[in-house]
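Only the shape, not the letters, is given here:
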């Protein structure tokens, strides 16, 4: 049937997929990497405020440079993944993470610390495309589920990493960066030990080696442009939860806002992990446009709940539940579609180009802040409408499985 989902790609369950050795290794590394990354990142601004006399805007620019360099640099990182080999680039990325974290644990001179922080984006641009390419190749027809597992590792890392980072930072900055360095070194050790099995997964062609600007081909693919554009809109909306929404809580709850947000974020992290099972079931039973509609509706309902909550816990929690439905459906969707529509030999390039979606994280807080300055109703009303901006792109016939 034209509007049904290609269920063969969902044939393997989570348990069966984890029985695959390379998949299990890559999922474990994704989890450890996420914990190490989120143990360090939330505390960079605090560390720079303690270490330097930089104004908040400059501190924000340096901490934000990690995501910016990682997103734009992934165009190069993805191309390098396809040309040199995903296993090599993955080890190089983990090695760079380890060296940079260890250096940050040892050095306190601002003139050295600031470039080291920017260089973290270089490690991000290597690890992201290579890890996703290997996961896609290792899972094969189970690729949809492996990217749901990757999203679960990100959710777990976002929940556990800051707890580890807070405990380490209370000891010293050396402990903060040292803990991340140990975790990144563990990832490097694991992938180096299994380098032959990972290398066997990779697919390279002579054409890939000859073509210098193969990422341009990704941007010329109409289906991929639809995925990328929808992803930028989704990340623009998604960025609100950890940026402008916290400002709203501060206005409503005052000094109790940090504690309230921590509780809401913890509930969100747990739900984001658990929701991947029903999200996988939904994907088997619903066509892509219907899934996208449910996801967009989840974000919109969350904004409406928060906008009418006046800081009340019941509506705030209801909004978090609806928000996590939208997140669980929409955030992994770009990886799932990219896995399906891209040739194996160029998956690194396409996954690298897909990292441009994180530009939405840069523009989202700016848009949200400007709307909130106008009024709370303007902010929540406009963002509820913007939540559906990606839906017309995701319902395009070109993205449906039967069109592939």
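Yep, that arrived. Treat the numbers as computed from the prediction; the structure is a model and nothing was measured.

CA atoms for contacts and neighbours, from now on please.
Fine.

got a list of contacts for the helix or strand residue 31 falls within?
Element membership for residue 31, per DSSP states H and E: helix 21-40. Applying C-alpha atoms under 8 Å, 6 or more residues apart in numbering, the contact partners of helix 21-40 are 17-18, 131, 134-135, 138-139, 146, 149-150, 153-154, 156-158, 160-166, 176-177, 179-181, 183-184, 187, 190-191, 197-198.

Only the buried residues of that helix, if you could.
22-40 (16 or more other C-alpha atoms under 10 Å).

Check stretch 310-320 too.
Buried-residue list, stretch 310-320, by 16+ other C-alpha under 10 Å: 311, 315, 316, 317, 319, 320.

For residue 327, which non-adjacent residue is closest in space?
residue 295 (6.9 Å; C-alpha to C-alpha, 6 or more residues apart in numbering).

show me where the stretch 201-350 of the chain has helices.
206-210, 215-220, 222-238, 244-253, 257-274, 276-285, 288-307, 313-330, 333-341, 347-354 (DSSP state H, counting those that start in this stretch).

Pick the most buried one from those helices.
Mean neighbour count (mean count of other C-alpha atoms under 10 Å) peaks for helix 347-354 among the helices of the stretch 201-350 of the chain, with a mean of 30.

And here is the other one:
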């Protein structure tokens, strides 16, 4: 068996930093709505606006951040963003006005949309093409490890101190990581491919949107995110409405979701390396659809456990493959721009809770989960169409080369 070459040290630094910073983020952000409700006495509508502004801003910010990381270099964007992000979290702990919270969470979304494409692009720069699927899998596993540890730490810290302390701790942890990155990144020469004839951001937007494969991949991801966003928005409300112990059931579901990802992500990814990324996406989408159909019949805990397990399998197959498909169609000097443009999928995370909340008013889980199953299923069309356009583009490039 051919031995797999180890990842570059910078890839491990970013993966380790992903666990570190996501633990910090998960200590604070999931509790933002409760913090505003309990300590600031904010109206629920304003809380919704405050929470929703982050993915909304990230939708546009991702493309801008991706463009900047291609134009000016990964290191500059990463280091600038991480220190600004640190002050954003400290600002959460100090803020008193709801409008300041809205502004700060908009900055939070902007920082994430800058930081994510630039760190992903940096890992791509230092990873061989045949190892990138495994690299993205490890990154997604790292996020889920943080997703288990962070909220538990945040809940514990909030119970033994003031509820603002997790925000200050998060800001401090981001600053520490920023200093560490400054030291490490200055020790290595960046391998980024810089375009010899850089173009204006609006020209780049035209170039990216003219890539039909990318457009279809983004549309497919939006539909998936509409469905997946229900896990954090309408599913807890559905459980609270329909079960006496809804909060307990939701905590069980969330813990099980993260545990399954941690346990099965890597073995499933090893198997999925044998098939194409678009086929892995298709399998994942079908698991999503089956899981939401099972939620329709989720009248007790065992059925809910089966449903979330199936949805989680869909998550394991789809999310790492999203980035692989973008990487495969992105030119070497536009990796950050393409990964940033892919952040337009956050449109689904923004409109998903709104659609789900409206469907929930009909009073039956069948409307909610049946519609979500259909919406997610439609994403198969977009990914398959995108893959066909990607194949056609590669064939044209081969002919031009001849």
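Thanks, I have it. Since we're looking at a predicted model, the values are computed, not measured.

returning to what we had before: contacting residues around the residue nearest to residue 327 of the first structure?
325, 326, 327, 328, 329, 330.

change it to 10 Å
234, 279, 289, 322-331, 333, 387-388, 390-391 (C-alpha atoms under 10 Å, 6 or more residues apart in numbering).

Please apply the same query to residue 145 of the first structure.
9-14, 17, 136, 139, 151, 276-277, 279-280, 283, 332, 336.

Then residue 193 of the first structure?
By C-alpha under 10 Å, 6+ apart, the neighbours of residue 193 of the first structure are residue 187.

Aligned counterpart of it in the second structure, please.
Mapped onto the second structure by TM-score structural alignment, residue 193 of the first structure lines up with residue 183.

for residue 64 of the first structure, same thing?
By TM-score structural alignment, residue 64 of the first structure lines up with residue 52.

you'd agree residue 114 of the second structure is up against residue 66?
Yes. Counting by C-alpha atoms under 10 Å, residue 66 is a contact partner of residue 114 of the second structure at 6.6 Å.

quick one, helices of the stretch 51-200 of the first structure?
So, for the stretch 51-200 of the first structure - with DSSP H, counting those that start in this stretch - the helices run 56-84, 86-106, 110-139, 143-171, 173-193, 195-201.

Give me the mean deviation of the shortest one from the second structure.
Helix 195-201 of the first structure: mean distance to aligned residues in the second structure after superposition is 3.3 Å, counting by mean C-alpha distance after the TM-score superposition for the first structure.

coming back round to it: between residue 114 and residue 66 of the second structure, point out the one with more neighbours.
Neighbour count, other C-alpha atoms under 10 Å: between residue 114 of the second structure and residue 66, residue 66 has more, with 32 against 29.

can you tell me which residue in the first structure aligns to the more buried one?
Alignment note (TM-score structural alignment): residue 66 of the second structure maps to residue 78 of the first structure.

same check, this time on residue 147 of the second structure
Using TM-score structural alignment, residue 147 of the second structure pairs with residue 158 in the first structure.

Also residue 250 of the second structure?
Counting by TM-score structural alignment, the partner of residue 250 of the second structure is residue 261.

picking up where we left off before, quick one, what contacts the match of residue 66 of the second structure?
Residue 78 of the first structure is in contact with 86, 89, 125-130, 132-133, 214-215, 346-355, counting by C-alpha under 10 Å, 6+ apart.

for residue 285 of the second structure, same thing?
Here residue 285 of the second structure is in contact with 224, 279, 291, 311, 313-315, 317-318, 373, 376-380 (criterion: C-alpha under 10 Å, 6+ apart).

what does residue 30 of the first structure align to in the second structure?
Residue 30 of the first structure maps onto residue 18 in the second structure, by TM-score structural alignment.

How about residue 120 of the first structure?
In the second structure, residue 120 of the first structure lands on residue 108 (TM-score structural alignment).

I'd say that match and residue 83 touch.
No. Checked against C-alpha under 10 Å, the pair residue 108 of the second structure and residue 83 is beyond contact range at 11.7 Å.

Stretch 190-208 of the second structure: end-to-end distance?
Between the start and the finish of stretch 190-208 of the second structure there is a gap of 24 Å, counting by C-alpha to C-alpha, to the nearest Å.

do stretch 244-262 of the first structure as well
Using C-alpha to C-alpha, one end of stretch 244-262 of the first structure lies 15 Å from the other.

Since that was my last question, I'll sign off now.
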